[in-house]
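J.: Kindly return the folded structure for what I paste below:
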Amino acid sequence: MVLVHGAFADASGWYEVATGLAHAGFPVIAPPNPLRGIAADAAYLASILATLSGPLVLVAHSYGGMVISNAATGNANVKALVYVAAFVPDEGDTLPDLQYRFPGSRVTPEALDFRPHPAGADAYIKKAFFRDTFAGDLPRATASLMWAGQRPLNASTFEEPSGVPAWRTIPSWYLAARDDHVIPVAAQRFMAQRAGSRVTEVAASHVAMMSQPAATVDLIKRAAR
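T.: Sure thing, here's the model as predicted:
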């Protein structure tokens, strides 16, 4: 089980899911997602997958869906893809193409801080927007810590098109979050249907794997079977 986090987050968001999978006897790894760009992040994940033997199930949250959809293409060891409130791109799609295809996303330019770095700029969700936008069903103290430790996304990633998606040849499952204010549930349903994913819906914010870990683990187990 390879658990891939998204933007404005890190691998700690998978803690309860990883615990549940490990208790069920599954080997689990939750690698860092560099968040530098779709092609670069997919290449990094592909390099990690190349070190793992046996059948693999890739599980992604949010932007991580862009990454696994590209990293798994052509990898015969990957047997299933699981998307948790995640982007499921087709070839040529960008993040804004999918995020704003339907109304409801609160991750707008006004909700972001852009901080320059030597190679461009990084995007962060502003503190005033973070809990309501990203983690509305988690305690305020938890959301505050998540905001403080969020990993930024390289701003140029918003303009980068996705490549040939792995879901064209690998079966997929989708956990849709009905109360998501990052990726509207209508967009999630559209992407899942387009990919032919087996869909389960839960009442959850964007971080469905944190607020609904049991449902997330159950879906991953079904994908594994």
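
J.: Please make it C-alpha for all contacts and neighbour counts, starting now.
T.: OK.

J.: tell me the SS of the residue nearest in space to the middle of the chain?
T.: By C-alpha atoms, centre = their mean, the chain has its centre lying nearest to His61, at 2.1 Å. Three-state assignment for His61 (DSSP: H, G, I helix; E, B strand; the rest coil): strand.

J.: Next: Gly163.
T.: coil.

J.: What is the neighbour count of it?
T.: 21 (other C-alpha atoms under 10 Å).

J.: Ala128 too?
T.: A count of nearby residues for Ala128, using other C-alpha under 10 Å, gives 12.

J.: Contacts for the helix or strand Pro116 falls within next, please.
T.: Assigned by DSSP states H and E, Pro116 belongs to strand 112-117. The contact list for strand 112-117, computed with C-alpha atoms under 8 Å, 6 or more residues apart in numbering, reads 121-126, 155.

J.: Asp218: which of the residues you listed is nearest?
T.: Distance to Asp218, by C-alpha to C-alpha, is smallest for Ile125 among these, at 30.1 Å.

J.: ok, now how distant is the closest residue to that closest one other than its chain neighbours from Gln99?
T.: Nearest residue to Ile125, sequence neighbours excluded (C-alpha to C-alpha, 6 or more residues apart in numbering): Leu112, at 4.6 Å. From Leu112 across to Gln99, the span is 15 Å (C-alpha to C-alpha, to the nearest Å).

J.: What about the contacts of strand 112-117, which one has the most neighbours?
T.: Compared across these, Ile125 has the highest neighbour count, 25 neighbours, by other C-alpha under 10 Å.

J.: Surely Val82 is within a helix?
T.: No: with three-state DSSP as the criterion, Val82 is located in strand rather than a helix.

J.: to compare against the first, here's another:
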Amino acid sequence: MATLTAKLRDAGYTVHSRQLPAVGNPNPPSDLSADIAAVRALVEEAIGDEGNDVVVVPHSWAGILAGSALTGLGKKEREAAAGGGRKDPYVHAKDANIFYNDLPESEKQHWFSQLQSHSLATFYTPATAASWKEIPTSYLLCEDDQAIPAAGQEAMIAGVKDLGGVIEVTRLKASHSPFLSRPEETVEWIRRAAGEEGI
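T.: Prediction:
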């Protein structure tokens, strides 16, 4: 590896490499998520704020990881996403209406100003479990949600049911943030989910 790295650097390339968490680790990870995250972080570091072109050269085991780790990091995908508010390795909200479309304008802008960046990598890291298969779930379906439209929420609910999950659905005409626009109804829903009757 050192020879290859040296030759590439001599040819004018910047080289990024690291040992994977699953290799030589006295406390090895139990699934792929740590290795996938490590590969993705390394590629995002290489891309940098400048949007550098990157050639990924996985060897052996790393080839398996690259398939999961590089999703969305292709040059075309990054260029297409640039208009949607993505700046690797973060996602930034660009439109207050996505989360707060049913709030008065002043409140909408206030809460929008409080939003922070979100790690892009976390959107591509697989979940490690599905507790909803074991624990009964209450779901508040926000009908005017522009971040996750009602149809998308309904598809997720159907997926839970198809896999044997128990899910009780309450519909509310609200945006993505009902705790702001419909706080009373949201509190009542939580209390009912907690087992209170007559709410």
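
J.: Any idea what the TM-score is?
T.: Comparison of the two superposed chains (TM-score structural alignment, normalised by the length of the second structure) gives a TM-score of 0.51, and 113 aligned residues with a C-alpha RMSD of 2.3 Å.

J.: for the contacts of strand 112-117 of the first structure, which one is nearest Thr108 of the first structure?
T.: Once C-alpha to C-alpha is applied, the member of the contacts of strand 112-117 of the first structure that ends up nearest Thr108 of the first structure is Ile125, at 9.4 Å.

J.: So what does the closest one match up with in the second structure?
T.: For Ile125 of the first structure, the aligned residue in the second structure is Ala93 (criterion: TM-score structural alignment).

J.: shouldn't its match be in contact with Ser113?
T.: No: between Ala93 of the second structure and Ser113 there is no contact under C-alpha atoms under 8 Å: 9.9 Å.

J.: buried set for the lengthiest helix in the second structure?
T.: Counting residues, the longest helix in the second structure under DSSP state H turns out to be helix 33-47. Judged by neighbour count using 16 or more other C-alpha atoms under 10 Å, the buried positions of helix 33-47 of the second structure are 33-44, 46-47.

J.: Quick one: list the elements packing against that helix.
T.: helix 61-69 (3 or more C-alpha pairs under 8 Å, 6 or more residues apart in numbering; DSSP states H and E).

J.: Look up how far Ser47 of the first structure lies from Pro96 of the first structure.
T.: 27 Å.

J.: To clarify, my last question referred to Trp167 of the first structure.
T.: Taking C-alpha to C-alpha, one finds Trp167 of the first structure at 19 Å from Ser47 of the first structure.

J.: Return the distance of Glu188 of the second structure relative to Arg182 of the second structure.
T.: Distance from Glu188 of the second structure to Arg182 of the second structure, counting by C-alpha to C-alpha: 10 Å.

J.: How are the strands of the first structure distributed by residue range?
T.: Ranges of strands in the first structure, per DSSP state E, are 2-4, 56-62, 78-86, 112-117, 120-125, 153-154, 172-177, 198-202.

J.: Could you dump those strands into CSV and include distance to Pro139 of the first structure?
T.: Output for those, formatted as CSV (distance: least, C-alpha to C-alpha, whole Å):
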stretch, distance to Pro139 of the first structure
strand 2-4, 23
strand 56-62, 20
strand 78-86, 19
strand 112-117, 22
strand 120-125, 18
strand 153-154, 24
strand 172-177, 18
strand 198-202, 18
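
J.: Select, out of the ones you listed, the one closest to Arg189 of the first structure.
T.: Between Arg189 of the first structure and the strands of the first structure, the shortest gap by C-alpha to C-alpha is with strand 172-177, which sits at 7.1 Å.

J.: Where in the second structure does that closest one align, residue-wise?
T.: Under TM-score structural alignment, strand 172-177 of the first structure corresponds to residues 137-142 of the second structure.

J.: which residues touch that stretch?
T.: With C-alpha under 8 Å, 6+ apart, stretch 137-142 of the second structure has contacts from 150, 153, 165-176, 178, 189, 193.

J.: Mind giving me the PyMOL select for those, buried ones only?
T.: Those of these that count as buried under 16+ other C-alpha under 10 Å are selected in PyMOL with:
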select buried, resi 150+153+165+166+167+172+174+175+176+178+189
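
J.: one step back: how close does the corresponding residue of the second structure for the residue nearest to Ile125 of the first structure get to Ala93 of the second structure?
T.: Matched to the second structure by TM-score structural alignment, Leu112 of the first structure sits across from Gly85. Applying C-alpha to C-alpha, the value for Gly85 of the second structure to Ala93 of the second structure is 6 Å.

J.: Next: Leu65 of the second structure.
T.: Distance from Leu65 of the second structure to Ala93 of the second structure, by C-alpha to C-alpha: 29 Å.

J.: and what of Ile190 of the second structure?
T.: For Ile190 of the second structure relative to Ala93 of the second structure (C-alpha to C-alpha), the value is 27 Å.

J.: Kindly report the same for Ile157 of the second structure.
T.: For Ile157 of the second structure, the distance to Ala93 of the second structure - C-alpha to C-alpha - is 25 Å.

J.: How about Phe112 of the second structure?
T.: Distance, Phe112 of the second structure to Ala93 of the second structure, by C-alpha to C-alpha: 8 Å.

J.: tally of neighbours for the residue mapped onto Glu188 of the second structure from the first structure?
T.: For Glu188 of the second structure, the aligned residue in the first structure is Asp218 (criterion: TM-score structural alignment). Counted with other C-alpha under 10 Å, the neighbours of Asp218 of the first structure add up to 14.

J.: cool, Leu115 of the second structure as well?
T.: Neighbours of Leu115 of the second structure (other C-alpha under 10 Å): 11.

J.: isn't it right up against Ala93?
T.: Yes: using C-alpha under 8 Å, Leu115 of the second structure is in contact with Ala93, at 7.5 Å.
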